[in-house]
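> need a 3D model of the following:
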Amino acid sequence: MAISNIDEKEIKETKETKGTKGTKYTLGRITKINSQLIEIKFQKSHAPKIGALVFTKPLGSKFSVFFEVARSDNDGTVFAFALSSIVGIKIGDIVKTDGKGIRVPAGKETLGRVINLYGKPYDFASGEDIINAKTYLEIFDAPDTDVDFDESSIDILETGIKAIDLLLPIPRGGKVGLIGGAGVGKTVVTQELINSFVAQHDGLSIFTGIGERTREGHELVSEARDLGIFNKTAFIFSQMNEVPGARFRVPFSGVRLAEYFRDEYKKDVLLFVDNIYRFVQAGMEISSLLQRIPSEVGYQPTLFSEMGSFQERICKNKNGSITSVQAVYVPADDLTDPSVVASFTHFDSIVVLDRAIAAEGIYPAINHLDSTSDFLSARTVGDKHYKVASDVMGILEKYRQLQDIIIISGLDGLTEADRETYETARRIRNFMSQPFFVSERFSGKKGIYVTIEQTVESFGRIVTGELNYIPEGMFLYKGHVSEVIEEFERTSNKIGEIIEKDDSKKAKKDKKKEKKKNKKASGEK
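Presented below is the predicted three-dimensional model:
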C-alpha cells in the first residue's frame, strides 16, 4: 500500500474514529519495534509532528493500539511510545494519524464515570465501550486564560481537617503536596479532602490515578458511591500494569478536564493526583526508551521541565479555580530525592506525613515541623489565627528540643516551665488527630468536619495550658475542645459516683463491724 494522505471513506471505520466524518488520515508503516517504542516511516512531507497520536489495529483484535510521536527525523521517520498494550503489532503494520494529539472527553458525561487517559470507560456503564460526550479536547491544547495573580483576593479553602486548616492553609487555586512513604495515609487524606470539597463546597472533583492498583481504585470508587460524591467526581486512571506511556500522559488528561469544568462550567475544581511520583517514574522509563542520557540518580534529564509543563496549568482565573492535591511517594523516605525536589518547587503547601507519628496512633500523621505553607501569615488568615498558629508551632518546636533531655534524664530533668510546655505539647499533638468520614467503616468512629473558626478557638485554649489538668488521652480524635471537656466531666462524675458508692459501702461495713464489736464487748460483761 502506498503511503499517502487518504480520505476516511477509503479506510475501514473503527470505534475510535467513529463519528469523525471528513477526517483525513496520514498512513505510515511500522519499520522497527523496540519494547514500548516503535519506529514508523511516513512520506517526508506528511510526517506527523511531535505529540501526534497514531494508532493501528492488529489483525484479529477488537481494539486499536495507540502511540504518541516523541521524536522525528528529517527523512519522515518518527519514533512513538506506546499508550496501550502492544500485543499483536508487528513490523510492516499500517498506522494512521490525523495529526492531532491525545483527546479526552469533557463535560457532564464524564462525571460519575471511570475512564482511561483518552476516555475509554473502565466501568462499562450501560454496556457501552465509549463515552458519548459532545466535546473532546486535546490534552495539550491548554486554554488561553488570564491567571489571577491578585494577592488581595487570596481565598483560603476550608478543608474541615484541623491539622491542615490551622498550620497549613490551602489557597483556592493552589497546589498541595502530600509527602510520605508507603502506608502513612496519603490516600486516606486525599479521599477525605474529596469528600469535604464536594459535600461542603459544592465543587467538582477530578481524581487522577497514576499507576494505581486495581484494588485501590475499586475501593476509592466504592467509597465515593457510599459517601454520595460519586456523581460529582470524574475518575481518570492509568493502572499499575499499564505501559509507561499511559502513566506518563494521564495527569494531562486530568488537568485538561479540570480546565474545561473551570472555564465552561464556571466551577471551582479540585484536582487530585495519586501518585505524582509514578508520573516521574513513567517519564524515566520513556526517557530510557528514547535513549536520553540520564541525570542524577538515573532520572530523566527533562524531569523539571516535564513537571513544570503539568504544574503550571493548575491555577485560578476569572472563571473559577483549580486546586490540586497531589500525593507524593518518597523513595526510602528520602526528602532530597530529585523526584521529590522537582515537585516541591511548585507546591504552595507541603504536608509531610510521618511514619513515627502514625506509629503513635495519631492520624492524620502530619509532621508540622517538617511541613510548610506559603500562606500562613496574618495577611491571609487573620491576626488571631496567625497568633494561635505561631504559638502552636513554638510549643511543638520546644517539644522536639525537650525530647533529647527526656531521653537522658527523663521528665525529672525538666524545669517546671519546660514540664508545662511538654504537657501542653502532648495535648496539642493528640488534638491534631481527627476521625475521617472515609474511614468510619474501619475505625468505628463517626467522621467530624471542623470549621476553621472552631479549630482556632480550640487550639487557642489548649496553648494557654489551661486544660493541662485533663489527661492527654482524652484529646485524641475529638472535633471541638468542648468535646474534650465534656468527656472529662462525664468521666469525672462517673468516677465520683463510683468513689461515693465505694465510700458508702465501706462506711456500712465499718458500721457493721463496730456494731458487732460493741455487741461482743457487751456480752463479755
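> contacts and neighbour counts: CA atoms only from here.
OK.
> okay, now stretch 349-366: how far is its last residue from its first?
From its first residue to its last, stretch 349-366 covers 13 Å (C-alpha to C-alpha, to the nearest Å).
> flag every buried residue along that stretch.
Of the residues in stretch 349-366, 349-355, 357-358, 362-366 count as buried by neighbour count, 16 or more other C-alpha atoms under 10 Å.
> which outside residues touch it?
Here stretch 349-366 makes contact (C-alpha atoms under 8 Å, 6 or more residues apart in numbering) with 163-164, 168-170, 175-181, 184-186, 189, 344, 367-368, 370-375, 429-430, 432-435, 476.
> just the buried ones from the residues you listed?
163-164, 168-170, 175-181, 184-186, 189, 344, 367-368, 371-373, 375, 429-430, 432-435, 476.
> mind checking which of these land in helices?
163, 164, 186, 189, 344, 429, 430 (DSSP state H).
> including distance to residue 511, could the residues you listed go into JSON lines?
Shown next, in JSON lines, are those (distance: C-alpha to C-alpha, whole Å):
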{"residue": "163", "distance to residue 511": "56"}
{"residue": "164", "distance to residue 511": "59"}
{"residue": "186", "distance to residue 511": "63"}
{"residue": "189", "distance to residue 511": "60"}
{"residue": "344", "distance to residue 511": "74"}
{"residue": "429", "distance to residue 511": "49"}
{"residue": "430", "distance to residue 511": "46"}
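> alongside the first, I'd like the structure of this one:
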Amino acid sequence: MDPLTIRLNTTFLRSRVPNLTVAAKNAGLRPATVSNLCTGKIPLGRAEIRTIVLLAKLANCSVDDLIIIEDYSKKIETGIKTIDLFAPLVLNSTVGLIARPDMGQLALLAEVFHRLKNNSFKTITLTPKQEDPGLKDLLHESDYIAAGFEEIAVLLSDEWKNKNILLVVDRAHVISGELGDFNQNLQLKEVLSLTTFLMDLSGEAPDEDLPFGPLDTIWQFDAELVAQKYYPAIHPLFSISESYPLDKKQNRLQQDARKTLRRYRELRALYAIRGYEKMSKKEKNDFTRGQKLEAYLTQPFFIAEPYTGQKGCFVKIVALFNDINKILTEDLAELEASSLLYKGDLDTVV
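Next up is the predicted model:
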C-alpha cells in the first residue's frame, strides 16, 4: 500500500444519495464508472475532476467531504483503546508521558513495546540515570538496552539501518541536553523512522509547564483513574496528539467522547452531593453514558497476563470507533458499566 492513499468516502456518499446508480446516470455519469470508484476498482486519483465535482453536487457537499486521505506512513495502530482514541501514536514523533510514580507509565511503555516490536519495529531503552523497580517489564520488552547515546548511534547506522525504531529516554537525559545533541547529530536517513518516548522517573513532570520541551503527543496520566484502578490511566481530556490524521467521522467521535467524559466528571461531583435520584433525566443519561464509556476504555494488557490471569486484547481501530459510536448514540440499557471493565471490543462483552 502506498504511504499516502486517497479514496472515495463511499459510506458518506451513499448516505447522501441512496439511489446512487440512477442519480449518477441522470447527472450524466456512467453508472459503471461510479460503481468502480465506490468499490476501489478505479483509484480515485485516476478519476476525472468532472466526475468528482458532479458526485459532490449530487451529495450536496464539498469535494473535500468526498475524499478520505489516509497516511499509512504515519499511523501506528497500538490496539490500546484509550491511546488510539485520544492521543494516537505517529511515526517519527516525540511522545511525552506525564505521570507521578506508580501511575502505570512504565507498564504502558512495556505494553506498547510488546505489541509493536514484532510488527517491524525495533525497541531500545536508554538506561535511566535512576533505578526503578517498574523498569523490569520495560527492559524485558526492549530489543536493546543502551548505556549511552553513542551506542544507539552506532546501532542505528550499522545493524539496525533501515529499521523502524522505538526509543525510550528518561527526562534526565532531556534536561542534561544529551537527547538534543543526539537528535541534532542523527542522520535520519539511516533509519526508516525514529519514534521517541520520554518518560519521567522522578515524578516532577506534572509540576512543569513544558517538562520535555515541544512534543507531538502527550500521554498524561490521571490520578482519579488510578484511584479507581482503571488502567491504562490515560487522562481523556489532557492527552492529545497534534499530528495524527483522523478522518472527519473519527475526529467527531473523539471530540464527542471527550465532551461525554468531561460532563460525566462534572456530574460525579453533583452525584456525591445530591444523589442519583435527584438528577434530571438528561443528567442521569449523561452520567450513565459517561460511566460506561470510562469503563469501556479500560483494557487488559498482554504483559500483565502472568499477574492478572486475564488475557490481553488488541482492539482494532475500526472496532474501537464503531463501539464509541454505539456507546455515545445508542441506549445499551442491557449493559452495566461493570460489565465493560477490562474487556476488548463490545462484541466480547457478555
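> what does the superposition give as a TM-score?
With the length set by TM-score structural alignment, normalised by the length of the second structure, the two chains reach a TM-score of 0.72; 281 aligned residues with a C-alpha RMSD of 2.8 Å.
> among the ones in helices among the buried ones among the contacts of stretch 349-366 of the first structure, give me the pair with the biggest separation.
Farthest pair in these (C-alpha to C-alpha) is 344 and 430. Separation: 27.7 Å.
> ok now stretch 265-272 of the first structure, how far from the chain's centre?
Counting by C-alpha atoms, centre = their mean, to the nearest Å, stretch 265-272 of the first structure is centred 15 Å from the centre of its parent chain.
> flag every buried residue along it.
So for stretch 265-272 of the first structure, counting by 16+ other C-alpha under 10 Å, buried means 267, 268, 269, 270, 271, 272.
> which residues does the alignment partner in the second structure of the first one contact?
Looking back up the chat, that one is residue 267 of the first structure. Alignment note (TM-score structural alignment): residue 267 of the first structure maps to residue 163 of the second structure. Residue 163 of the second structure is in contact with 120, 121, 122, 191, 192, 193, counting by C-alpha under 8 Å, 6+ apart.
> of those, which ones are shared with the first structure?
Contacts conserved in the first structure for these, using both residues aligned by TM-score structural alignment, their matches' C-alpha atoms under 8 Å: 121, 122, 191, 192, 193.
> and those, which are buried?
Applying 16+ other C-alpha under 10 Å to these flags 121, 122, 191, 193 as buried.
> pretty sure the third one is touching residue 155, no?
No - Residue 191 of the second structure is not in contact with residue 155 according to C-alpha atoms under 8 Å; the separation is 10.2 Å.
> against residue 204 of the second structure, how distant is the most centrally placed residue in the second structure?
The geometric centre of the second structure, computed from its C-alpha atoms, lies nearest to residue 84 (C-alpha atoms, centre = their mean), at 1.8 Å. Per C-alpha to C-alpha, residue 84 of the second structure is found 26 Å from residue 204 of the second structure.
> and for residue 311 of the second structure?
In terms of C-alpha to C-alpha, residue 311 of the second structure sits 33 Å off from residue 204 of the second structure.
> same thing with residue 50 of the second structure?
57 Å.
> comparing these two, which residue is more hemmed in?
residue 204 (14 against 10; other C-alpha atoms under 10 Å).
> can you tell me the closest non-neighbouring residue to that one?
residue 100 (7.2 Å; C-alpha to C-alpha, 6 or more residues apart in numbering).
> and that neighbour, what's its match in the first structure?
So residue 100 of the second structure corresponds to residue 181, using TM-score structural alignment.
> check contacts around that match.
329, 330, 331, 332, 333, 353, 355.
> among the residues you listed, which are in strands?
residue 329 (DSSP state E).
> could I get the contacts of residue 181 of the first structure as CSV with distance to residue 501 of the first structure?
Shown next, in CSV, are those (distance: C-alpha to C-alpha, whole Å):
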residue, distance to residue 501 of the first structure
329, 56
330, 56
331, 58
332, 57
333, 54
353, 47
355, 45
